[in-house]
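Engineer: Sequence and predicted structure, then a few things I'm wondering about:
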Amino acid sequence: MPYVNVRITEGATRGQKAAVIADVTRALVEHRGKKPEHCHVVIDEVAEANWGFAGQLTDDWKREPQAEDAGGS
């Protein structure tokens, strides 16, 4: 019985979370041959003040102007 834990920052809508759960379940069915009724997907929402990114708290990082990619890739 697969158990998948997805951690995201807060702010996803109910519809977005439902889509993530459907997509993860579909991937387990397609790629691992699991039965959908045996797949458990849990979404944990974490406040941005409790999540780090690029060496900073995510909410602080989001407040700073981000440098544009000068490489044009």
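Structural biologist: Structure's in. What do you need? Numbers count the residues shown, from 1 in each chain.

Engineer: rest of the way, CA atoms for contacts and neighbours
Structural biologist: Will do.

Engineer: which secondary structure element contains residue 5?
Structural biologist: Residue 5 is part of strand 3-9 when elements are defined by DSSP states H and E.

Engineer: So residue 3 versus residue 16, what's the distance?
Structural biologist: The span separating residue 3 from residue 16 equals 19 Å under the rule CA to CA, to the nearest Å.

Engineer: Next secondary structure after the strand holding residue 5?
Structural biologist: Of the helices and strands lying after strand 3-9 in sequence (DSSP H and E), the nearest is helix 14-32.

Engineer: and the comparison structure, right after this:
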Amino acid sequence: MPYIHLQITKGATREQKALIVQQFTETLVTVLGKKPEHTHIVIQEIEEENWGYSGMLTDDYRKSFS
């Protein structure tokens, strides 16, 4: 039973998440021969202030490029 736990910063649309689930599932079917009905994908959205990157909180990092 494949299980994928994807963590992203908040902001993806429902349509984007649906596409992620569909394409990840297709990849597991194609590459590993897994059954779609056995594949579980969890998308966890994290606030940018709770994610660090390059020594900074992501919200501050992104502001530095605005």
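Structural biologist: Cool, the structure landed. Note that the structure is predicted; figures quoted are calculated from it, not measured.

Engineer: angle of the strand holding residue 5 of structure 1 against helix 14-32?
Structural biologist: Going by axes from the mean of the first three to the mean of the last three CA atoms, to 10 degrees, strand 3-9 of structure 1 is angled at 140 degrees with respect to helix 14-32.

Engineer: Average separation of strand 3-9 of structure 1 from the aligned part of structure 2, please.
Structural biologist: Strand 3-9 of structure 1 differs from its equivalent in structure 2 by a mean of 0.4 Å after superposition (mean CA distance after the TM-score superposition for structure 1).

Engineer: How far does that strand sit from its chain's centre?
Structural biologist: 6 Å (CA atoms, centre = their mean, to the nearest Å).

Engineer: who's in contact with it?
Structural biologist: 39-48, 51 (CA atoms under 8 Å, 6 or more residues apart in numbering).

Engineer: how does it look with 6 Å?
Structural biologist: Applying CA atoms under 6 Å, 6 or more residues apart in numbering, the contact partners of strand 3-9 of structure 1 are 40-48.

Engineer: Cheers, nothing more for now.
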